[in-house]
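S.K.: Provided below are the primary sequence and the corresponding predicted coordinates.
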Amino acid sequence: MIKITITNIRKILIILCLGFSINPLMAQESEGIEGFISKLSIQGSVDTYFRTNFNGLNKFEYNENGDIIGSPQAPATSFANDPGFALGMANLIFGYEGEKVGFVADLVIGPRGEDAVFLSGPSTNLVNQLYVYYNVSEKLTLTLGNFNTFLGYEVISPVGNFNYSTSYMFSYGPFSHTGLKAEYSFSDKWSGMLAIMNPTDWTEFDPFGLYSFGGQLGYSNDSGNAYLNILYGEQAPNTSATFQIDLTTGWDITPVFYLGLNTTYSSNGEGFYGAAFYPQFKTTENFALGLRAEYFEEMEDGGPVYGAGVRTYDFTLTGNYTVGSLTIKPELRLDRVSEDVFVNTDLVPTNKLSSFILAAVYAF
């Protein structure tokens, strides 16, 4: 105890001496510190929801012996699948944007966040994104670290999606990558990106010594944008390499009508392909109505969701009512599958599931 006390006293004296010597320098550099603080940003969101099925189970069913004979039904897509009143996530994003360099630390807490970082270890299961970047020039930016995927129309945060539930194409594509990417602006409208990354969703480290390659070609103007995305690489040892090509685009057709499109093809032994339209109408200043109409088909040699060769249709009608920073999202969803993958309230197999969600998303 004596040694620890003496050591602590020495540390305190050193800190005090440094403080007195640094204080004049701090005064001289106060403008620089204020400038640094002015470039820091904090944003994020909180979301929660209620979910129920019209023709499927909303709770566990038991027989007279207490054995489970039925469980709550939900589409086999990511997030928003729990029955009754349920939680989404709290999202907190810290950022610094300097003239040349910056960073983003994106933290998540809650079921949606846990599902999004499902391959992260205990030490990083709160980290959705964590990266630094360097603006080498006005045209070239290098980014190193963990970043959300560049493929697909939908994103992890509910703030970035019109619909609250997610599509099949999003759910079975990549969520996040860890690696190095280079983004280049060819002009005001055209851009490109190349990346080398860990296997998909292995965000904390690379356990296999395998790497994936990504690329993107983008076009944008005042009316919308279009991105052609490619991903290639082995995601685990002794497996076929994943090849995914993806087109994402969205345009303001009129001041009140927007149309988005996502189409994708993914092959790795359990592949799929599909397309989804996203028409959205702004009916008033505070309310908009949008539809996701998705077709999703799994490969004949193996599918990741309901089985080889299975076809799925997802029709999701969502309202967005905005009050300040809060968005209320009532949503009707119908999933129709070519096989009987659901059961109805009588425990009879069926190929249809209709459901309702009422979600609240607060963004700051």
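M.R.: Yep, it's here. Numbers count the residues shown, from 1 in each chain.
S.K.: alpha carbons only for contacts and neighbour counts from here, please
M.R.: OK.
S.K.: how close does the nearest residue to Phe296 once chain neighbours are set aside sit to Asp301?
M.R.: With sequence-adjacent residues excluded and distances taken as Cα to Cα, 6 or more residues apart in numbering, Phe296 is closest to Gly274, at 4.3 Å. To Asp301, Gly274 is 16 Å away according to Cα to Cα, to the nearest Å.
S.K.: Show me which of these two is the more surrounded one.
M.R.: Gly274 (20 against 13; other Cα atoms under 10 Å).
S.K.: quick one, what contacts that one?
M.R.: Taking Cα atoms under 8 Å, 6 or more residues apart in numbering, we find Gly274 in contact with 169, 263-265, 294-297.
S.K.: what does Leu180 give?
M.R.: 142-145, 195-197.
S.K.: ok, of those, which one's closest to Arg112?
M.R.: Taking Cα to Cα as the measure, Gly145 is the one of these closest to Arg112, at 21.5 Å.
S.K.: also this one, for the comparison:
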Amino acid sequence: MRRKIEQLEARISQMEYEKTVAISGDVPGKKVSSELNAKVVSTSQEKEQNKGLAPEDRSVLDFFRGTTINMTLDGYYGYNFNRPVGGINLLRAYDVTSNSFSLNQAAIVIEQSPNVEAGRRFGMRLDLQYGQATETVQGNAGNEPRPQVYRNVWQAYGTYVAPIGKGVTVDFGKFAGALGYETNYTKDNFNYSRAYFFNYLPFYHFGFRASYPVSDKLTAMYWLVNGANQSEDFNGFKSQALLLTYKPTKRVTVQANYYAGQEQRDRNPALNPTFASFPTQPGLSTDLIRPVLRGRFHVLDAYATFNITDKLTLALEGDYVINRIQTNSAPARVTGGAAYLRYQFQPKFALGGRFEYLSDRGGLFSGSTQALKENTVTADYKLAEGFLLRGEWRRDFSNQLFFLTNRPGLLKKEQNTATLGLVWWFGRKEGSW
């Protein structure tokens, strides 16, 4: 019976084909036969290739199907109208030089995310970064016992989705911080330069983090890490954080974060590279600091994003930071906030603005007590998908004489900069990196 049905289907297909030819006036000839034969041959070859594909080759293809390899290149030219000594823009995270063609960052991001539906509960991510940005986020022995060991590793962590409830996602390794609204890669921000709070709040952490979707609108995350900007711990104290992400509607996202740690080191850095003082790796220090500095570091951070329309986005950020050297020491505080605005006039053109205030009582951020403000306006022009031209005007100002000028020892209360940035990115990873 099944064979007869197949014969009938074939006969009907032939009749429909002959009817189409009669209506169009075309007479089937050699060209049609050749095309049909080519399709048959092509299909047969594909089947033969699939049959002959070794399991090892199939696993390689599956790997690349689930893995994204992404690259970005970010450079700029900036001019500081103070003409500062050394061509240095103070308080800038990435656009640190004036009157110089500069490489902000060149990075490669390799990621394979878990795919529970496909039966793979684990994944991994590796970000390698080079350029001036590297010196900011992985700069010196002030925050790292051995910064050169990890200098170009921006992120490196493995992921496992534990089959608990809706799935607990656990990461281990070095990962970017989530305190503050802005992120590492320029293409994912409204402005070319970064805010004071991006420059001050922790850039990265090393340890564990776990997240769980409490509901469709609320996600909770917990961290247990070495500390702020510490790939290797320098005091033996483990810092913790609790982060909550709430999405009441598809156009509003709110994040509230609390971080607590002990960020004073208990041993002096060792000169590195040099000869090891013990049969171990260079740079590991046994020069203890006494008395032990046990003061705590606390951060309250919150920000919200409002996609008011498809073209207009508003974001607000507020921060409160307090630090003590000893438990009974006078506290130093950083408080303030920022507002971010972006309007997409056309698919290729957008304007972004940032308005920020930071009170630095005790010099935690800038090294001296002062009130800082900055206003930034940025124009985006997307020359092509993955190629962005960004022009920016920024004004920093303080209530104290702080910013460099062209005369050593002569300071000003403000600095103004104009910057032109070029950003390229490639790869299949969607959204923010």
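M.R.: Alright, I've got the coordinates. All of these numbers come straight from a predicted model, not from anything done at the bench.
S.K.: And the TM-score between these chains?
M.R.: Overlay of the two chains. TM-score (TM-score structural alignment, normalised by the length of the first structure): 0.85; 325 aligned residues with a Cα RMSD of 1.9 Å.
S.K.: coming back round to it: please list which of the contacts of Leu180 of the first structure are preserved in the second structure.
M.R.: Of the contacts of Leu180 of the first structure, the ones still in contact in the second structure (both residues aligned by TM-score structural alignment, their matches' Cα atoms under 8 Å) are 142-145, 195-197.
S.K.: returning to what we had before: relative to the second structure, which residues correspond to the helix or strand hosting the residue nearest to Phe296 of the first structure?
M.R.: Assigned by DSSP states H and E, Gly274 of the first structure belongs to strand 272-282. Mapped onto the second structure using TM-score structural alignment, strand 272-282 of the first structure spans residues 334-344.
S.K.: what's the average distance of the matching stretch to the first structure?
M.R.: Taking mean Cα distance after the TM-score superposition for the first structure, the mean distance separating stretch 334-344 of the second structure from the aligned residues in the first structure is 0.7 Å.
S.K.: What residues of that stretch count as buried?
M.R.: 334-344 (16 or more other Cα atoms under 10 Å).
S.K.: which residue in the first structure lines up with Ile12 of the second structure?
M.R.: Ile12 of the second structure maps onto nothing in the first structure, by TM-score structural alignment.
S.K.: which SS state does Ile12 of the second structure fall under?
M.R.: In three-state terms, and counting by DSSP: H, G, I helix; E, B strand; the rest coil, Ile12 of the second structure is helix.
S.K.: how close does it sit to Phe64 of the second structure?
M.R.: Separation of Ile12 of the second structure from Phe64 of the second structure (Cα to Cα) stands at 43 Å.
S.K.: Ok, Thr219 of the second structure next?
M.R.: For Thr219 of the second structure relative to Phe64 of the second structure (Cα to Cα), the value is 30 Å.
S.K.: Neighbour count for the two, which is higher?
M.R.: Thr219 (16 against 11).
S.K.: what lines up against the more buried one once you look at the first structure?
M.R.: Under TM-score structural alignment, Thr219 of the second structure pairs with Ser191 in the first structure.
S.K.: rewinding a little: okay, the contacts of Leu180 of the first structure in JSON lines with secondary structure and distance to Gly32 of the first structure next?
M.R.: Formatted as JSON lines, the contacts of Leu180 of the first structure follow (DSSP: H, G, I helix; E, B strand; the rest coil; distance: Cα to Cα, whole Å):
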{"residue": "Leu142", "secondary structure": "strand", "distance to Gly32 of the first structure": "25"}
{"residue": "Thr143", "secondary structure": "strand", "distance to Gly32 of the first structure": "25"}
{"residue": "Leu144", "secondary structure": "strand", "distance to Gly32 of the first structure": "26"}
{"residue": "Gly145", "secondary structure": "strand", "distance to Gly32 of the first structure": "27"}
{"residue": "Ala195", "secondary structure": "strand", "distance to Gly32 of the first structure": "34"}
{"residue": "Ile196", "secondary structure": "strand", "distance to Gly32 of the first structure": "35"}
{"residue": "Met197", "secondary structure": "strand", "distance to Gly32 of the first structure": "35"}
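S.K.: Tell me which two of these sit farthest apart.
M.R.: Going by Cα to Cα, the pair spanning these furthest: Leu142 and Met197, at 13.4 Å.
S.K.: out of these two, which sits in the busier spot?
M.R.: Neighbour totals were compared for Leu142 of the first structure and Met197, and Met197 leads with 25 against 19 (other Cα under 10 Å).
S.K.: wouldn't that one be in contact with Tyr211 here?
M.R.: Yes: between Met197 of the first structure and Tyr211 there is a contact under Cα atoms under 8 Å: 5.5 Å.
S.K.: where along the second structure do the helices fall?
M.R.: 2-24, 30-51, 55-66, 132-137, 147-150, 196-200 (DSSP state H).
S.K.: can you redo those as TSV with distance to Ala210 of the second structure?
M.R.: TSV is the format used below for these (distance: least, Cα to Cα, whole Å):
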stretch	distance to Ala210 of the second structure
helix 2-24	55
helix 30-51	40
helix 55-66	23
helix 132-137	23
helix 147-150	23
helix 196-200	23
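S.K.: Out of these, flag the one nearest Gly87 of the second structure.
M.R.: Short answer: helix 132-137, nearest of the helices of the second structure by Cα to Cα, at 14.2 Å.
S.K.: Apart from its neighbours in sequence, what residue is nearest Ala308 of the first structure?
M.R.: Distance criterion Cα to Cα, 6+ apart; nearest residue to Ala308 of the first structure, sequence neighbours excluded, is Gly302 at 4.3 Å.
S.K.: residue in the first structure matching Arg92 of the second structure?
M.R.: Under the alignment (TM-score structural alignment), Arg92 of the second structure maps onto Thr77.
S.K.: How many neighbouring residues does its match have?
M.R.: Counted with other Cα under 10 Å, Thr77 of the first structure comes out at 16.
S.K.: and if you look at Asn23 of the first structure?
M.R.: Counted with other Cα under 10 Å, Asn23 of the first structure comes out at 11.
S.K.: likewise Gln7 of the second structure?
M.R.: Neighbours around Gln7 of the second structure, by other Cα under 10 Å: 12.
S.K.: Spatially central residue in the first structure, please.
M.R.: By Cα atoms, centre = their mean, the mean C-alpha position of the first structure lies nearest to Ile156, the distance being 1.9 Å.
S.K.: residues in contact with Lys181 of the first structure?
M.R.: 142-144, 193-196.
S.K.: Name the nearest residue to it, sequence neighbours excluded.
M.R.: Setting aside the residues directly before and after it, Lys181 of the first structure is nearest to Ala195 in space (Cα to Cα, 6+ apart), at 4.0 Å.
S.K.: Could you double-check that the one you found sits in contact with Thr178?
M.R.: No: using Cα under 8 Å, Ala195 of the first structure is not in contact with Thr178; the gap is 9.7 Å.
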